[in-house]
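Student: have a look; sequence and predicted model below, questions after that.
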Amino acid sequence: MGIVKMPSYRDYWKKDLRYHLIADVMSLKRYEQIRQFLHFVDNTQQNDDRYFKVRPIFEVIRQNCLKIEEEHRYSVDEMMVPYKGTRAGNRRQYMAKKPKKWGFKIFVRAGVSGCVYDFIPYAGEDTFRNHYFTEYENSLGVGAKVVIALCQSIQHKPAVVYFDNFFSSLELIHLLRQEYGIFSLGTIRENRLRGCQEKLPSDKELIKKGRGSSKQIVHDSF
């Protein structure tokens, strides 16, 4: 069903649309029974995990991702799992710049090949369940903690991680290199430059110099 998509799951059993690779496996009635009663956990248990009902299968998938032979260059970013329903409450997110704007937001570490090696489902204050940080790492903010959590599972180093300005800060880049042996590169917001902007030309000045102009500043105190 994930490969051969139809408007409704019942279409796979319709006479004029029947898809035998699915319809021959079981009857529509049997499929609907399984679909109705399928659970991954005991619903009578009490748990404050916002992904309690799907956490077991999340973790199985994640552990399989971690077993894949690693690359040495990765990107960290948000990924949307499309969902337009209303039963997910505030777990459903809206991201205007994504191709699929409504759905579940998942932070992902992927390789150059596009293969996913680790991920964290966004859950508000409960996003970092089962992840542990030092006091200093906690002080760096949510974006930095996402990168740190996803980089903690990198086994083969040295490695390089790329990320955008939501995650990036000078403190994070320094921490990854000193504490985790990971090099990183990312765009950065002006309010996180810690005074570097005073030594850099303004946007207007760079525009006047023409396309491709750049300025480099090196700091060796780290």
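Tutor: Noted; the coordinates are in hand.
Student: contacts and neighbour counts: CA atoms only from here.
Tutor: Noted.
Student: show me where this protein has strands.
Tutor: 73-82, 92-94, 102-111, 116-121, 159-163, 182-186 (DSSP state E).
Student: the fifth one packs against which elements?
Tutor: The criterion is 3 or more C-alpha pairs under 8 Å, 6 or more residues apart in numbering; DSSP states H and E, and the helices and strands that strand 159-163 contacts are strand 73-82, strand 182-186.
Student: one more structure, for comparison:
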Amino acid sequence: MHKFWGVSIVAALIGVPCLRMCWERKSRYPLVADNLSRDRFYLLRNNIKLVDDNAVSEQEKQYHFWKVKPILKTVRKGCLENHRSTEVSIDEQMIPFHGKVKMKEYVKPNPEGLKNFVMANHNCIPIDFCMYEGKGKEIQSEKVPLPEMLDVGGRVVLKLSDTLTEKSSIYVDKYFTSVPLLDKLLGDRNITATSTIMLSRIPRSIRLEEDATMRKTRGCLDHVVKNDGNQQLPNALITERFIWLQQNQVLSQLKNALGGPKKRKSTLKFLAHVL
């Protein structure tokens, strides 16, 4: 079985159009073909079973990935042992899959597959992940209660941040960002977050300059500062900023931190940053 798992990992890393090419004469890959024959590999893959169905309770079966839970636990254990930095990035990952399961999602760039939320350090090494079970399945943090107005993206960030230490910094995109999430991270965990934010998630009371006005002056920005009297940390600030980016150096820094814009003239709207 060790050879089977090793061949599966190597074959996935090669990225061949068809897996059988690893055993064909013209495209043979020795590291795969010399360790396990093609027929033996497919026989194991089609018949492998990780859990005993009779030993799993009905409550455990509520977890949609219960049939592969042992291997998910093993992989997550390895991720948790990786080097952890104070600056991490959280984003979604699509695992290509064309079978018939209720957890399958349809998201670009892969038309269909399983959605996985991954947290990685500054070297792009995964340090934690959370498989998405689909609509209707709640994602709960094990350490802090969730705000009522928090969406799926915010719940994912809170759950993955369970393993982070105080004064860590999280980088996410607009799918995850909301003001309640930023308040929760800073107030309960002393964790800061940097991200883009959707216009619809900015409070209506905030009035920022229009795009046309901002573009008239290079490097122009507008900001709004929130200092809530009920905030646990009185010096906590939440700012929404508009930045017109035209410097490759700034774009490169954002790209390294967020996986963000390419090195060209770009506009990053409403950079939400908890200081």
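Tutor: All right, it came through fine. Just so it is clear, the model here is predicted, and its values are computed rather than measured.
Student: after superposition, what is the TM-score?
Tutor: Overlay of the two chains. TM-score (TM-score structural alignment, normalised by the length of the first structure): 0.83; 214 aligned residues with a C-alpha RMSD of 2.4 Å.
Student: let me see the ranges of the helices in the second structure.
Tutor: Ranges of helices in the second structure, per DSSP state H, are 2-14, 30-33, 38-47, 69-80, 152-160, 179-189, 211-214, 248-258.
Student: just the ones you listed: most buried one?
Tutor: Each of the helices of the second structure was scored by mean neighbour count; the highest is helix 152-160, a mean of 21, by mean count of other C-alpha atoms under 10 Å.
Student: that one corresponds to what range in the first structure?
Tutor: Under TM-score structural alignment, helix 152-160 of the second structure corresponds to residues 142-150 of the first structure.
Student: how much does the matching stretch stray from the second structure?
Tutor: Stretch 142-150 of the first structure differs from its equivalent in the second structure by a mean of 0.9 Å after superposition (mean C-alpha distance after the TM-score superposition for the first structure).
Student: so how far is Tyr9 of the first structure from the counterpart of Arg45 of the second structure in the first structure?
Tutor: Aligned counterpart of Arg45 of the second structure in the first structure: Arg35 (TM-score structural alignment). According to C-alpha to C-alpha, to the nearest Å, Arg35 of the first structure and Tyr9 of the first structure sit 11 Å apart.
Student: just Ile61 of the first structure next, same as before
Tutor: Counting by C-alpha to C-alpha, the gap from Ile61 of the first structure to Tyr9 of the first structure is 24 Å.
Student: equivalent analysis for Arg62 of the first structure, please.
Tutor: Distance of Arg62 of the first structure to Tyr9 of the first structure, given as C-alpha to C-alpha: 27 Å.
Student: list the contacts for the corresponding residue of the first structure for Ile127 of the second structure?
Tutor: Under the alignment (TM-score structural alignment), Ile127 of the second structure pairs with Tyr117 in the first structure. When the contact criterion is C-alpha atoms under 8 Å, 6 or more residues apart in numbering, the partners of Tyr117 of the first structure are 62, 65-66, 68, 70, 108-111.
Student: swap the cut-off to 6 Å and go again
Tutor: Contact analysis of Tyr117 of the first structure by C-alpha atoms under 6 Å, 6 or more residues apart in numbering lists 65-66, 109-110.
Student: of the residues you listed, closest to Leu175 of the first structure?
Tutor: Arg109 (17.8 Å; C-alpha to C-alpha).
Student: leaving out the residues flanking it, which one is nearest to that closest one?
Tutor: Spatial nearest neighbour of Arg109 of the first structure, excluding adjacent residues (C-alpha to C-alpha, 6 or more residues apart in numbering): Val76 at 4.6 Å.
Student: go ahead and confirm that neighbour touches Phe163.
Tutor: Yes. Using C-alpha atoms under 6 Å, Val76 of the first structure makes contact with Phe163 at a distance of 5.3 Å.
Student: quote the end-to-end distance of stretch 210-217 of the second structure.
Tutor: Start-to-end, stretch 210-217 of the second structure (C-alpha to C-alpha) is 12 Å.
Student: repeat for stretch 28-46 of the second structure
Tutor: First-to-last distance for stretch 28-46 of the second structure - C-alpha to C-alpha - comes to 22 Å.
Student: next: stretch 251-268 of the second structure.
Tutor: 10 Å.
Student: what does it correspond to over in the first structure?
Tutor: Applying TM-score structural alignment, one finds that stretch 251-268 of the second structure aligns to no residue range of the first structure.
Student: residues contacting the most centrally placed residue in the second structure?
Tutor: Central residue of the second structure (C-alpha atoms, centre = their mean): Asp91, 2.4 Å from the mean position. Residues near Asp91 of the second structure by C-alpha under 6 Å, 6+ apart: 117-118.
Student: noted, bye for now.
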